[in-house]
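*Asks:* need coordinates for the following:
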Amino acid sequence: MIFIISCAANKKQYEQGITGKVMWYEGNFMPAIGDDAKRSKPVGISRTIYIFEPISTESVEITNRVWLSTIDKNPVKTVKSDEYGNFKVSLPPGKYTIVSKEDKGYYVNRFDGENIINPVIVEENKWTEIEVKLDYKAAF
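*Replies:* Modelled structure (predicted):
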């Protein structure tokens, strides 16, 4: 009789990255007194999300204040959200630009004090939770 015993080292592996939802906003989101039923509600949506090293507004041309037609670098990673908008992607610690590519180009709707487009910071051993807000067809 032969016995095989396996002793795998139990190394604790730390994970970090970005987790969140891609939400689609379309229609009227204006504050109103009275019937909230007439107001639109955001819904989760499936999209491919592109994650880049930080991109500054000074290094690209943004049209209509929200559209990038091209990005002259390759993404660090891409991830596709599920039909409800959920996604999770592991990344090394650092600062990133995260965008969705729509029909008109890459949608950008946030900037930080250093003019980084759609910035997200990933810390070691932590998951950064975000909402990718696609709101270019919404009124606020």
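*Asks:* switch to C-alpha atoms for all contacts and neighbour counts from now on
*Replies:* OK.
*Asks:* burial check on residue 74, number of neighbours?
*Replies:* Residues lying near residue 74 (other C-alpha atoms under 10 Å) number 10.
*Asks:* check residue 115 too.
*Replies:* Neighbour tally, residue 115, other C-alpha under 10 Å: 15.
*Asks:* one more, for comparison:
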Amino acid sequence: MQKTSYILFILVLVLMNFSCKTQTSDNQGISGKITWLEGNQMPMISEDGSATPPNPKGIPVKRTILIYPLTNLADSKMDDGLFIQVKGEPIAKTESDENGEYALELSPGRYSIFTQEEDGLFANLFDGEGNIQPVTIREKEWTTLDIIINYKAVF
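*Replies:* Down below sits the predicted model:
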């Protein structure tokens, strides 16, 4: 069972990594949608015998999005699915609206993106070098990063 959970976790990370897109513009930054996902995400069998798939996209939520310089796992501390300590200070922040949508103009560079949760910071994507939720902003391009906050979901 633990091996299956590990494989599903890796699969989710890989699939979410492909959600990063870019658009050409006169300025540059990051935009996307924040959604909340919790509870049992396994398909369920209803009383009539049909399978009911979970909602893997979640519910749009308002959140504070914090932009840090590119941050590595070695420079942070996690507890119960949230980062409780991150080296450095955020260099920018923005809020998502009631539809979960956000946008923030940023200078070109590499950043780590977190959402502010009640008990810490959330990020769940990592690159092969241990960088947390890495995003590269290029000149005159907008990067789309949709974030599914799922630390209270069970897969």
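*Asks:* how about the secondary structure of the counterpart of residue 114 of the first structure in the second structure?
*Replies:* Matched to the second structure by TM-score structural alignment, residue 114 of the first structure sits across from residue 129. Three-state call for residue 129 of the second structure (DSSP: H, G, I helix; E, B strand; the rest coil): coil.
*Asks:* contacting residues around residue 129 of the second structure?
*Replies:* By C-alpha atoms under 8 Å, 6 or more residues apart in numbering, residue 129 of the second structure lies in contact with residue 72.
*Asks:* measure it to residue 148 of the second structure for me?
*Replies:* 22 Å (C-alpha to C-alpha, to the nearest Å).
*Asks:* and if you look at residue 37 of the second structure?
*Replies:* Counting by C-alpha to C-alpha, the gap from residue 37 of the second structure to residue 148 of the second structure is 7 Å.
*Asks:* my guess is residue 105 of the first structure contacts residue 64. True?
*Replies:* No: Residue 105 of the first structure is beyond contact range of residue 64, at 11.4 Å (criterion: C-alpha atoms under 8 Å).
*Asks:* what about those two, which has more around it?
*Replies:* Using other C-alpha under 10 Å as the criterion, residue 105 of the first structure and residue 64 rank with residue 105 on top: 17 against 7.
*Asks:* alignment lookup: that one to the second structure.
*Replies:* Residue 105 of the first structure maps onto residue 120 in the second structure, by TM-score structural alignment.
*Asks:* what lines up with residue 101 of the second structure in the first structure?
*Replies:* Correspondence of residue 101 of the second structure to the first structure, assessed by TM-score structural alignment: residue 86.
*Asks:* burial count for that match?
*Replies:* 18.
*Asks:* and residue 77 of the first structure, by the same measure?
*Replies:* Residue 77 of the first structure, neighbours per other C-alpha under 10 Å, totals 14.
*Asks:* how close does it sit to residue 50 of the first structure?
*Replies:* Separation of residue 77 of the first structure from residue 50 of the first structure (C-alpha to C-alpha): 6 Å.
*Asks:* equivalent analysis for residue 69 of the first structure, please.
*Replies:* Separation of residue 69 of the first structure from residue 50 of the first structure (C-alpha to C-alpha): 14 Å.
*Asks:* which of the two has more residues huddled nearby?
*Replies:* Taking other C-alpha under 10 Å, residue 69 of the first structure and residue 50 do not tie; residue 50 has more neighbours (18 against 15).
*Asks:* pretty sure that one sits against residue 98.
*Replies:* Yes: with contact defined as C-alpha under 8 Å, residue 50 of the first structure and residue 98 form a contacting pair (5.7 Å).
*Asks:* mind listing what the spatially closest residue to residue 24 of the second structure that is not a sequence neighbour touches?
*Replies:* The spatially closest residue to residue 24 of the second structure, leaving aside those adjacent along the chain, is residue 141, at 4.3 Å (C-alpha to C-alpha, 6 or more residues apart in numbering). By C-alpha under 8 Å, 6+ apart, residue 141 of the second structure lies in contact with 22, 23, 24, 25, 26, 27, 28, 29.
*Asks:* near residue 84 of the first structure, how many other residues are there?
*Replies:* 14.
*Asks:* relative to residue 44 of the first structure, how far out is it?
*Replies:* Residue 84 of the first structure sits 4 Å away from residue 44 of the first structure, going by C-alpha to C-alpha.
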